[in-house]
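> Let's see this in three dimensions:
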Amino acid sequence: MHTDTERCVRAVRSKDARFDGWFYTAVLTTGIYCRPSCPVVPPKPENMTFLPSAAACQQAGFRACKRCRPDAAPGSPEWNRRADLTARAMRLIADGVVDREGVPGLAARLGYSTRQIERELLAELGAGPLALARAQRAQTARLLIETTALPMAEIAFAAGFASIRTFNDTVREVYALTPGELRARAPGPGTGRGAGGALTLRLPFRTPFTPDNVFGHLAATAVPGVEEWRDGAYRRTLRLPHGHGIAALTPAPGHIACRLTLTDLRDLPVAISRCRRLLDLDADPAAVDGQLRTDPVLAPLVDKAPGRRVPRTVDEAEFAVRAVLGQQVSTAAARTHAARLVTAHGDPVDDPEGGLTHLFPVPEALADVDPATLAMPRTRRATLTTLVRHLADGTLTLGVDSDWPATRARLLALPGFGPWTADVIALRALGDPDAFLPTDLGVRRAAQALGLPSTPAALTARADRWRPWRAYAVQYLWATDDHPINVLPV
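Here you go, the predicted structure:
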């Protein structure tokens, strides 16, 4: 995108927010970089250059605009649309892998050399993994400086900086303000950590955004003790690198209100990244809906409620277990099975503000479960125990860095895994935007009602015109049914 100068200039002149996060405008005369929708008068085209990431702008010596706050834009939808090396690396960086394991850890997870990772990221993003992670730390620091009254030393630690000096230097370099000056400019007084040590944040997204199906799905399938819908918010426990947390997510005009309670502030960037991924907030609804509208059958559904997102997950292994528990049973039965596992094998947590009691059990804890204690058919017991054994010993890995086609093939090779189970994991856990569920009963029923083919093979062939957004087409098809997953809870 950033190499198409004419298109970028048009986007800047029209202040088109759809392109926020796709590219950044660096102004040569001022040394400032902005998002395309910046409200200031656009500079002359000859004074603009376009870069693919905030990190690249910072590397080139530009500082962030104080008006449009370009580093706070929604993430580029490219990284959740693709499964190549760069996209998988970007998802891992957002999940904090570089801060925890360094560039060698990132390279090891991806199966490439550090030199190859550096080369690929520099070629596409204009910055290497360390610079990209640094830009993320700077944004986290700014978020905490402006929205809390936490001491600066605690903010530096939470944002992942190794020292106060590095924190001060980075903030000054990126924002042309000291941390104290940033806080003084904030629109309101910081609140610090509220009741129970909670932090309140805003998660931006690209419009349009129809929250009904994503929040309806999460609430309707919520596992008691791990998830709940309370006071207009979806709440759930989070297993994080340095401890655990609780997230409360509420749809609001123009943003998602996010309330995080963390046992260790170092987990803040990871918690934010996982909440964004859960709600699919970095999606590009203009591209998705534009493609789906080309089909006259889907066009009325898209026009009725544009901007539907795919409900995803904060823990890929957890969702895989839940997908097996949900094989050929009702939503209520799947919740009951999962709740039993949680009560027996999950780690307990305290939740003074609600009814959450446990973290979902890790595969290692479930690998020791006696299959005879599982109240389900023998074949599904075997499927579940096989899955958790492979997850526990590392022969099967599910994560933001998964190669979508290869992982789906490995899932299908496991006993008891048919197309529906593999595809729903690809759709919700792996994040494949083109995953499709032609064998799903709700999809087939919707297809039949709309006059589409209802057999899996014929429907798959008909759905070819929806590529590469078939996962979103599933959301529009599901929404035709009168089911709690399609209704925003009250």
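> From now on I want contacts and neighbour counts done on CA atoms only, so please keep to that.
Noted.
> Which stretches in the stretch 1-150 of the chain count as strands?
24-27, 32-34, 48-51, 63-64 (DSSP state E, counting those that start in this stretch).
> Mind checking the ones you listed for the one nearest to Asp403?
Asp403 sits nearest to strand 48-51 of all the strands of the stretch 1-150 of the chain, at 27.2 Å, using C-alpha to C-alpha.
> Please point out which parts of the strand of greatest length in the chain sit buried.
The longest strand of the chain (DSSP state E) is strand 243-252. Across strand 243-252, burial judged by 16 or more other C-alpha atoms under 10 Å covers 244-251.
> Leu85 and Trp22, how far apart?
18 Å (C-alpha to C-alpha, to the nearest Å).
> In terms of packing, which of those two has more residues around it?
Trp22 (22 against 18; other C-alpha atoms under 10 Å).
> The more buried one and Arg408, how far apart?
29 Å.
> One more sequence to fold, the one below, so I can look at both together:
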Amino acid sequence: MSSAADGSAVIDPEVAYRAASGRDPRFDGRFFLGVTTTGIYCRPSCPARKPLRRNAVFFPSAAAAVAAGFRACKRCRPDSLPGSRHWDASGDLAARAVRAIRDGAIDELGVAGLARRLSVSERHLHRILISEVGASPVQLNRTRRAQTARTLIEQTSLGLADIAFAAGFGSVRQFNDVMLGEYGVAPSALRRPATRAATPDDAPASDAAPTIVLRLRHRAPYDDGAMRAFQRAHAIPGMDLIGADGAFTTPVPATHGPALATVDWAASGDEHLTVRIRPADIADLTGIVAKLRRWLDLDADPQLIADALGHDPVIGPLIAARPGLRTPGSLDGPTTAMLTVVGQAVSLKAAGVFASRLVGTFGAPVGESGLRAFPTAQTVADAGAEALREIGLTGSRAAALHRLAGALAGGLELSPAADRAEARRELLALPGIGPWTADYIALRALGDPDSFAPDDLVLKKSLGAKTARQASVIAAAWSPWRSYAAMHLWTASAYLP
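Take a look at the predicted model:
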């Protein structure tokens, strides 16, 4: 999707149809699908069967669909979305709220805090979610907790009481009632005999909490080689640890303090990744798992992306050679944004040196692991630009990092729940942050599947484009999956941004 000079939405029907075919909720609010044979309009993620291409028309807003004579679908209720065309174009409130709840926002902030983050009243948030998805924020969070609890019951030997609190329930009685309501059986009936807890020999030692071993499922194929290469290229000495078998350990920000998470590539399978998690508090586990899934892009549908891009003369051969390639996400939006600024206009090796000094100087120890967490935005903002220069950053980059940290500490939202267009505007308003940085942050920290950095030198060279405008024109054919197209071009060039 793009915008015309007057700010109105411009919809490419072929792009919109590809997005709607995958029912990906990341596109809700960007456009609406009308079905000419039924006279009904829907959200892109509507579970109803998608019409043939010749019977599909697209609108920038619910109001435009109604004006054209279409009625709202009773299954996905597109008429309940916030009414502004500009609001709809920048991201649907309900979809942003669901993504935030999935990532643990209610456990961290409560319903009132989530409403403040989304800049709406608690009552309005409740009304929108009831209308849009048929459940209140509390009900959605309860289902999320039940799903986490079932995973822990089936894959670990933790006691049921420990699982109840790890999943976020306030009491064992509440846990039992919810699990019975969600699955129709008592929690103990879900236990598999083979479950056991494992404590790895190669993980950093700590007595803070037991290690939880989980199998995080994903759709096959999954290009683990590319993800492992990305982790190696971006590992920060002092913060990340790569084991002899390639297992990757890194801190994960959490409410009660950073956890240590290890991706055990050797123990992973075709349809799951094995992770070992040592949280500071077991109550943080649900949110940690959500962050890991986003970081490793475990919820993507590789077949859907291959169907959309596989016939393209440029990207198609790359998909055939690297099926299941994912876009690395982010464990923490502010951290990813600050690291992106640190690495501007320098090599990956140099960026790693600067990041390691930043962690060593300002990062806090993670238990007794010997590793340190990346400093918070508030810590970096309080340090001042002059202190940042002492780690080797140029004056301009230190100033840019300091301004970004101040904006983040002041409320700049960089997460999948953020309004992507607004976040990009706020980033570009900061001196020292240009379009490439904003686009790359959108791809990783905001989880935008359609972000593309036309200013990137490698992308322009791969496409034979002399200017960013030329690269944008070529990449338009890959929407709404331009993030994945960019990753294919980067990896094909043996370069990981």
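> TM-score for this pair?
Between these two chains, after superposing, the TM-score reads 0.77 (TM-score structural alignment, normalised by the length of the first structure); 405 aligned residues with a C-alpha RMSD of 2.6 Å.
> Can you give the contact residues for the helix or strand just after the longest strand of the first structure?
Where DSSP states H and E defines the elements, the next helix or strand beyond strand 243-252 of the first structure is strand 255-262. Strand 255-262 of the first structure is contacted by residues 196-205, 243-251, 268, 271 when judged by C-alpha atoms under 8 Å, 6 or more residues apart in numbering.
> mind listing the helices for the stretch 201-350 of the first structure?
212-220, 268-279, 285-292, 299-304, 316-325, 331-345 (DSSP state H, counting those that start in this stretch).
> Which among the ones you listed is found nearest to Pro129 of the first structure?
Among the helices of the stretch 201-350 of the first structure, helix 268-279 sits nearest to Pro129 of the first structure (C-alpha to C-alpha), with 15.8 Å.
> mean shift between the closest one and the second structure?
In the superposition against the second structure, helix 268-279 of the first structure averages 0.4 Å from its aligned positions (mean C-alpha distance after the TM-score superposition for the first structure).
> which other helices and strands contact that helix?
For helix 268-279 of the first structure, the packing partners by 3 or more C-alpha pairs under 8 Å, 6 or more residues apart in numbering; DSSP states H and E come out as helix 85-94, helix 129-147, helix 152-159, strand 233-240.
> how about the ones you listed in JSON lines, adding distance to Gln116 of the first structure?
Formatted as JSON lines, these follow (distance: least, C-alpha to C-alpha, whole Å):
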{"stretch": "helix 85-94", "distance to Gln116 of the first structure": "10"}
{"stretch": "helix 129-147", "distance to Gln116 of the first structure": "11"}
{"stretch": "helix 152-159", "distance to Gln116 of the first structure": "27"}
{"stretch": "strand 233-240", "distance to Gln116 of the first structure": "29"}
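> Identify whichever of those lies nearest to Val174 of the first structure.
That would be, of these and by C-alpha to C-alpha, helix 129-147, which comes in at 7.5 Å.
> For the closest one, grab the matching residue range in the second structure.
Helix 129-147 of the first structure lines up with residues 137-155 of the second structure when matched by TM-score structural alignment.
> List the buried residues in that stretch.
Neighbour-count burial for stretch 137-155 of the second structure [16+ other C-alpha under 10 Å]: 137, 140-155.
> Leaving out sequence neighbours, find the closest residue to Glu422 of the second structure.
Ser90 (7.5 Å; C-alpha to C-alpha, 6 or more residues apart in numbering).
> mean shift between the match of helix 129-147 of the first structure and the first structure?
Averaged out, stretch 137-155 of the second structure is 1.4 Å away (mean C-alpha distance after the TM-score superposition for the first structure).
> residues making contact with that stretch?
98, 101-102, 104, 106, 111, 125-126, 129, 158, 160, 163-164, 166-169, 175, 178-179, 182, 187, 190-192, 195-196, 213-215, 286.
> Mark which of those are buried, thanks.
Buried, going by 16+ other C-alpha under 10 Å: 98, 101-102, 104, 106, 111, 125-126, 129, 158, 160, 163-164, 166-169, 175, 178-179, 187, 191, 213-215, 286, out of the contacts of stretch 137-155 of the second structure.
> And Val329 of the first structure? What does it align with in the second structure?
By TM-score structural alignment, Val329 of the first structure lines up with Val346.
> on that earlier part again, got the strands of the stretch 1-150 of the first structure as a markdown table, with distance to Val310 of the first structure and mean neighbour count columns?
Converted to a markdown table, the strands of the stretch 1-150 of the first structure look like this (distance: least, C-alpha to C-alpha, whole Å; neighbours: other C-alpha atoms under 10 Å):
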| stretch | distance to Val310 of the first structure | mean neighbour count |
| --- | --- | --- |
| strand 24-27 | 27 | 26 |
| strand 32-34 | 29 | 26 |
| strand 48-51 | 29 | 20 |
| strand 63-64 | 31 | 24 |
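> related to what we said a few turns ago, to Ala461 of the first structure, which of the helices of the stretch 201-350 of the first structure lies closest?
Nearest of the helices of the stretch 201-350 of the first structure (C-alpha to C-alpha): helix 285-292, 15.2 Å.
> Now do the buried residues in the closest one.
Under the neighbour-count criterion of 16+ other C-alpha under 10 Å, helix 285-292 of the first structure has 285, 288-289, 291-292 buried.
> now it: how far from the chain's centre is it?
From the chain centre to the centre of helix 285-292 of the first structure is a distance of 19 Å (C-alpha atoms, centre = their mean, to the nearest Å).
> residues in the second structure aligned with that helix?
The aligned range for helix 285-292 of the first structure is 302-309, by TM-score structural alignment.
> mean distance, the matching stretch to its aligned residues in the first structure?
Averaged out, stretch 302-309 of the second structure is 1.9 Å away (mean C-alpha distance after the TM-score superposition for the first structure).
> and the closest residue to Gln291 of the first structure other than its chain neighbours, how many neighbours?
Once flanking residues are discounted, Gln291 of the first structure sits nearest to Trp466: 6.6 Å by C-alpha to C-alpha, 6+ apart. Using other C-alpha under 10 Å, Trp466 of the first structure is surrounded by 21 other residues.
> aligned partner of Trp466 of the first structure in the second structure?
Under TM-score structural alignment, Trp466 of the first structure pairs with Trp478 in the second structure.
> Next: Leu265 of the first structure.
Checking TM-score structural alignment: Leu265 of the first structure goes with Ile282.
> For its match, give its distance to Leu152 of the second structure.
Taking C-alpha to C-alpha as the measure, Ile282 of the second structure falls 12 Å from Leu152 of the second structure.
> What of Phe248 of the second structure?
22 Å.
> Could you do Val380 of the second structure as well?
Counting by C-alpha to C-alpha, the gap from Val380 of the second structure to Leu152 of the second structure is 36 Å.
> Kindly state which residue of the second structure is aligned to Ala317 of the first structure.
Counting by TM-score structural alignment, the partner of Ala317 of the first structure is Pro334.
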